[in-house]
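Novice: sequence first, predicted coordinates after that:
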Amino acid sequence: MESALSEIEFLALSSNRVAVLRRLVRERHTRTDLAVATGASQATLGRILRDFEDRSWIRRAEGGYVATATGELVADGFLDLLEIMEIEGELRPIVRYLPTDALGVDLRRFKDATITVPSGTKPNAPVKRVLDILRTAESVRVFSHAFNEGSLTVIEERASAGEMTSRGVFSRRALDAVADDDGLRRRLDSLLDTPAAKVRVRDGEIPLAVTVADGVVHMLLRDTNGVLQASVDTDETAVRTWATETFGEYWETAEPVDRDELVH
């Protein structure tokens, strides 16, 4: 263990070592190639190459260098860890708001996700992000524990104009909240009259607020008090597959909205 940790530290303490190993795993490079690619001095590069040769991570080949089988093994593991830590760093500020038990996809799939958080000048930035996505989408699927007034407005307006098809599944709690809000109730009532839109209600829990707009999956994240904290969106294939399949499961176990439930 001690020896393995010291080797990890050896790599981790030098971005130049990581950059050189990464390039030699991909293909053969000359010393000049590596100097240009990394910006490392000749003295630094010389030490790195000697250290790698001493560990049998690289070998000389046709005037250059290339990774050995063990060099590739080390690079694969280390670069995987590096990627995981980069993703963790991105998700760290918002992970407490992610209902990970209900999120049926590896967090590594959020590598290139867009994370939007409120700020002093843009407190509604996460909602604005989903509205921007909705304004250009042609097909929308939503499953959520709450209605968002902005999203509902855009969907109702565009579906009524024939610019979008929409399907939504909401929890019974979300529907009860609409009945207590005149503005939301009018919007939903209008949406129910739109042929291009269908809305169902589900008695079971829906722990996430997810919008699938064309190929983009967007999630609004709230704290335990219901306060909006962030949003995450991505077009990654595995996340889209999970969201589409989850929507389908909720849709099949839901029923059409009874208009009488919108009036207390």
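Specialist: That came through fine.

Novice: hey, let's count contacts and neighbours off CA atoms from now on
Specialist: Will do.

Novice: right, and the helix or strand after the strand or helix carrying Asp176?
Specialist: Taking DSSP states H and E as the definition, Asp176 sits inside helix 172-179. Per DSSP H and E, the first helix or strand lying C-terminal to helix 172-179 is helix 182-192.

Novice: for that following helix, packing partners?
Specialist: Under the contact criterion of 3 or more CA pairs under 8 Å, 6 or more residues apart in numbering; DSSP states H and E, helix 182-192 touches helix 149-160, helix 172-179, strand 197-202.

Novice: so which of the ones you listed is the most packed in?
Specialist: Sort the helices and strands packed on helix 182-192 by mean neighbour count, taking mean count of other CA atoms under 10 Å, and strand 197-202 sits at the top with a mean of 22.

Novice: which strands and helices sit next to that one?
Specialist: Strand 197-202 is packed against strand 165-171, helix 172-179, helix 182-192, strand 255-256, with contacts defined by 3+ CA pairs under 8 Å, 6+ apart.

Novice: what's that strand in contact with?
Specialist: By CA atoms under 8 Å, 6 or more residues apart in numbering, the residues outside strand 197-202 that reach it are 159, 165-172, 175, 191-192, 250-251, 253-257.

Novice: go with 7 Å
Specialist: The contact list for strand 197-202, computed with CA atoms under 7 Å, 6 or more residues apart in numbering, reads 159, 165-172, 191-192, 253-257.

Novice: hmm, back to that, closest to Ala146 out of the helices and strands packed on strand 197-202?
Specialist: With CA to CA, the closest approach to Ala146 among the helices and strands packed on strand 197-202 belongs to helix 172-179: 4.5 Å.

Novice: who does that closest one touch, helix- and strand-wise?
Specialist: Judged by 3 or more CA pairs under 7 Å, 6 or more residues apart in numbering; DSSP states H and E, helix 172-179 is in contact with helix 182-192.

Novice: separation between Asp233 and Val201?
Specialist: Here Asp233 is placed at a distance of 24 Å from Val201 (CA to CA, to the nearest Å).

Novice: and Ala146, by the same measure?
Specialist: 11 Å.

Novice: identify the contacts common to these two.
Specialist: Common neighbours of Ala146 and Val201, using CA under 7 Å, 6+ apart, are Phe170.

Novice: second structure follows, compare the two:
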Amino acid sequence: MDARSVEANTEDVLVELIRRHDVFDVLADEPLEKPELAAALEVSPATAHRILTSFREKNWIERTAQGYALTPFGKALGRATATYRSTVAETHRLAPLYDVVTAAASSEPIDFAWFDDATVTTVEPHDPYRPLNRFIELLEATSSIRGIDTTSVSPTYVEDVYDRIADGLPVELVYDQAVVERLATEYTDLATDAFDRDNFTLWVREEVPFGLALFDDRVGIGGYDDETGLLEVFVDTDNEDAYAWGEQLFELYREDADRLV
């Protein structure tokens, strides 16, 4: 068999592994007879027969006294397939994070594996404020916050952050110049009062890549809708490496910013 044939055969095997992953799941528990397998998979007897024939030809299953069972090779392939599907599902779940971070140039490299167990909050048709509510939930529970932001000037965000500043929460922020100008114009009273408080420190710079929030033990990344300015995704985790990355990024932007208050 030449190299092309081997490659084509491997591709066919991969397709079948993914397509028939449920067969491995079903047979992982116990051997089954053909009718039992057909019922478990909710397929016709003819389809079950084709599956068993294909699996036996590849040495994925064997006939035993109790029914059809996975071979050691079949069990290994089943585990590998489950791992692959899980990895793809997790990568897809973190797609909003990839979109946000890779769209912005940063000298601090990120390992997306740090966010494997992250909470990913996105907007939904019936609830466009889900990401913002997640941020506020974490804001209410933290004893301090540091961050950078590029867009957040929605009334809910401004008022909640102000309330925490008024409560004495230590707050250190690096804002985009345009955001500071809008805050001073649209929320003059709140901004003036916040700027006069000792627990609030604000730096300003021309450009900020995305939203970053450092709570007590969680780091969050926020991405905004370019047209509406709404927070459309917020990803947060308590991973220590991710938190350290967030601190380095915050310090990087703070060092390159001008202190306002």
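Specialist: The structure has been received and is ready for your questions. Because the structure is predicted, anything quoted here is derived from the model rather than measured.

Novice: what's the angle from the helix holding Asp176 of structure 1 to helix 182-192?
Specialist: Inter-element angle recorded for helix 172-179 of structure 1 and helix 182-192: 110 degrees (by axes from the mean of the first three to the mean of the last three CA atoms, to 10 degrees).

Novice: mean deviation of helix 172-179 of structure 1 from structure 2?
Specialist: Helix 172-179 of structure 1, aligned to structure 2 and superposed, deviates on average by 2.3 Å (mean CA distance after the TM-score superposition for structure 1).

Novice: Provide the aligned range in structure 2 for that helix.
Specialist: The aligned range for helix 172-179 of structure 1 in structure 2 is 177-184, by TM-score structural alignment.

Novice: any idea how many residues pack against Asp106 of structure 1?
Specialist: 10 (other CA atoms under 10 Å).

Novice: over to Tyr98 of structure 2?
Specialist: Tyr98 of structure 2, neighbours per other CA under 10 Å, totals 13.

Novice: now it: which helix or strand?
Specialist: Tyr98 of structure 2 belongs to helix 95-102, assigned by DSSP H and E.

Novice: and the residue positioned nearest the centre of structure 2, how far from Ala80 of structure 2?
Specialist: Nearest residue to the geometric centre of structure 2 (CA atoms, centre = their mean): Leu94, 3.1 Å. Between Leu94 of structure 2 and Ala80 of structure 2 the distance is 21 Å, computed by CA to CA.

Novice: residue contacts, Arg50 of structure 1?
Specialist: Under the criterion of CA under 7 Å, 6+ apart, Arg50 of structure 1 has no neighbours.

Novice: mind telling me what Leu188 of structure 1 corresponds to in structure 2?
Specialist: Aligned counterpart of Leu188 of structure 1 in structure 2: Ala191 (TM-score structural alignment).

Novice: contacting residues around its match?
Specialist: Each residue near Ala191 of structure 2 by CA under 7 Å, 6+ apart is listed here: Leu183, Ala184.

Novice: how much space separates it from Phe210 of structure 2?
Specialist: 22 Å.

Novice: what does Asp193 of structure 2 give?
Specialist: In terms of CA to CA, Asp193 of structure 2 sits 26 Å off from Phe210 of structure 2.

Novice: between those two, who's got more neighbours?
Specialist: Phe210 (18 against 12).

Novice: isn't the more buried one up against Gly222?
Specialist: Yes - the pair Phe210 of structure 2 / Gly222 is scored as a contact, 6.2 Å apart, by CA atoms under 7 Å.

Novice: Lys122 of structure 1: which element?
Specialist: Secondary structure assignment for Lys122 of structure 1, by DSSP H and E: no helix or strand.

Novice: what do we get in structure 2 for it?
Specialist: Structural alignment (TM-score structural alignment) places Lys122 of structure 1 against Asp127 in structure 2.

Novice: and Met219 of structure 1, by the same measure?
Specialist: Under the alignment (TM-score structural alignment), Met219 of structure 1 pairs with Ile221 in structure 2.

Novice: Gly150 of structure 1 too?
Specialist: Using TM-score structural alignment, the equivalent of Gly150 of structure 1 in structure 2 is Thr156.

Novice: Ser166 of structure 1 against Ala137, yeah?
Specialist: No - between Ser166 of structure 1 and Ala137 there is no contact under CA under 7 Å: 9.9 Å.

Novice: between these two, which has more neighbouring residues?
Specialist: Neighbour totals were compared for Ser166 of structure 1 and Ala137, and Ser166 leads with 23 against 20 (other CA under 10 Å).

Novice: against Glu252 of structure 1, how distant is that one?
Specialist: Ser166 of structure 1 is 16 Å from Glu252 of structure 1, by CA to CA.

Novice: same check on Glu205 of structure 1?
Specialist: Distance check for Glu205 of structure 1 against Glu252 of structure 1: by CA to CA, it reads 14 Å.

Novice: list the buried residues for whichever strand or helix holds Ala80 of structure 2?
Specialist: Assessed by DSSP H and E, Ala80 of structure 2 sits inside helix 72-93. If you call a residue buried by 16 or more other CA atoms under 10 Å, then helix 72-93 of structure 2 has these buried ones: Gly74, Lys75, Leu77, Gly78, Thr81, Ala82, Thr91.

Novice: dump the residue contacts of the fourth one.
Specialist: The one in question is Gly78 of structure 2. Applying CA under 7 Å, 6+ apart, the residues near Gly78 of structure 2 are Phe24.

Novice: what does the last one give?
Specialist: Shown in contact with Thr91 of structure 2 (CA under 7 Å, 6+ apart): no residues.

Novice: which non-adjacent residue is nearest the counterpart of Ile87 of structure 1 in structure 2?
Specialist: Aligned by TM-score structural alignment, Ile87 of structure 1 pairs with Glu90 of structure 2. Excluding the flanking residues, the one nearest Glu90 of structure 2 by CA to CA, 6 or more residues apart in numbering is Asp116, at 6.9 Å.
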